[in-house]
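[1] Turn this into a structure:
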Amino acid sequence: MIVVDDDPVDVRFVLRAFSDAGSTLDITHVPDAKAASDRLDAEVFDYILLDINMPGTSGVDLLKRLRSQPRTAVTPVIMLSSSSSMTDINRAYESGANAYAVKPSTLSGYREFAEGFTRFWVDVAVSP
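    Model prediction:
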């Protein structure tokens, strides 16, 4: 899984939550859309966890690019954002997001997210 997020605190929460949840996912972090594009052009990831609000290219703009590329057109993209704005949520889904979650405010909330993510995306969903 690749995590695209410019906030180092949120990234630490995500990494710790997946570790605490016993996840066996290999997790790669990149801080922005440019770094994500470079990595995604060179490597294949099973899941993309993508922040919507980043400096430079936004998560939604990156998502549109990913959906236009054969290599990432059907890779599950889960938006994880601090925004609960219906405008942002609708834009993300209209641009091809598979899911949208608002960033939790606590480590235990991140752990619940990681556990739910693993239960659904890893244990239940059939990926392309």
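
[2] switch to C-alpha atoms for all contacts and neighbour counts from now on
    OK.

[3] Walking through the protein, point out its helices one by one.
    Along the chain, the stretches classed as helices by DSSP state H are 8-20, 33-42, 59-68, 86-94, 107-117.

[4] can you pull the contacts of the residue nearest the centre of the chain?
    With distances taken as CA atoms, centre = their mean, L49 lies nearest the centre of the chain, 0.9 Å away. Applying CA atoms under 8 Å, 6 or more residues apart in numbering to L49 gives the contacts M1, I2, V3, V4, V77, I78, M79, L80.

[5] quick revisit: please tabulate the helices of the chain in CSV, including the columns distance to Y100 and mean neighbour count.
    Shown next, in CSV, are the helices of the chain (distance: least, CA to CA, whole Å; neighbours: other CA atoms under 10 Å):
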stretch, distance to Y100, mean neighbour count
helix 8-20, 15, 17
helix 33-42, 18, 15
helix 59-68, 11, 19
helix 86-94, 7, 15
helix 107-117, 11, 17
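
[6] One more sequence to fold, the one below, so I can look at both together:
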Amino acid sequence: MNKKIVVIDDDQFDISMLRRGLEAAEIEIDVVSVIDSRSAVRVIRDENPDLAVVDLSMPHPNGFVVLAEVRADVHISHIKALILSGSTSVHDERKAHQLGANWYRVKPETLHGYRLLAAEISEFAAAAPRLE
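    Prediction:
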């Protein structure tokens, strides 16, 4: 069974680049994308992914709120979470970790950068135990 990630990002281009990075790196991970952050927690609960990739800068709720809601939900609080952001702010990274993010990365600017990120995501998702 392939590992599964849910990507929450209001920017279709960023979702597309992550998918292209995974494909270019020949990594087989099922990707479920969510562009409406209001439905993010429901989709994560329904999909039970190995990893949730959450964009920080979204309209309400933003990535911090989504992450806090995931960590507060006993059914999905165990799911690994990556905050993927355009922000290089140490404050944002610290806050993400305080809210329970397992990992924080700045969004790459090139396809090559997304390939490298895809390889990291693959390793991270592979390390996540699959809970059914």
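
[7] Can you pull the TM-score for these?
    Once superposed, chain against chain, the TM-score is 0.92 (TM-score structural alignment, normalised by the length of the first structure); 126 aligned residues with a CA RMSD of 1.3 Å.

[8] Output the helices of the first structure in a markdown table; the columns should cover distance to I27 of the first structure.
    Formatted as a markdown table, those follow (distance: least, CA to CA, whole Å):
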| stretch | distance to I27 of the first structure |
| --- | --- |
| helix 8-20 | 8 |
| helix 33-42 | 13 |
| helix 59-68 | 18 |
| helix 86-94 | 22 |
| helix 107-117 | 12 |
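
[9] that older thread, can you tell me what the residue nearest to the centre of the first structure aligns to in the second structure?
    L49 of the first structure maps onto V53 in the second structure, with residues paired by TM-score structural alignment.

[10] The residue mapped onto N62 of the second structure from the first structure and S95 of the first structure: what is the separation?
    Correspondence of N62 of the second structure to the first structure, assessed by TM-score structural alignment: S58. Going from S58 of the first structure to S95 of the first structure by CA to CA, to the nearest Å gives 12 Å.

[11] same check, this time on K34 of the first structure
    From K34 of the first structure across to S95 of the first structure, the span is 18 Å (CA to CA).

[12] List the contacts of L66 of the first structure.
    T72, A73.

[13] Likewise for P31 of the first structure?
    Neighbouring residues of P31 of the first structure by CA under 8 Å, 6+ apart: V4, D5, D6, D7.

[14] same thing but 10 Å
    Residues counted as contacts of P31 of the first structure (CA atoms under 10 Å, 6 or more residues apart in numbering) are V3, V4, D5, D6, D7, P8, V11, D51, M54, P55.
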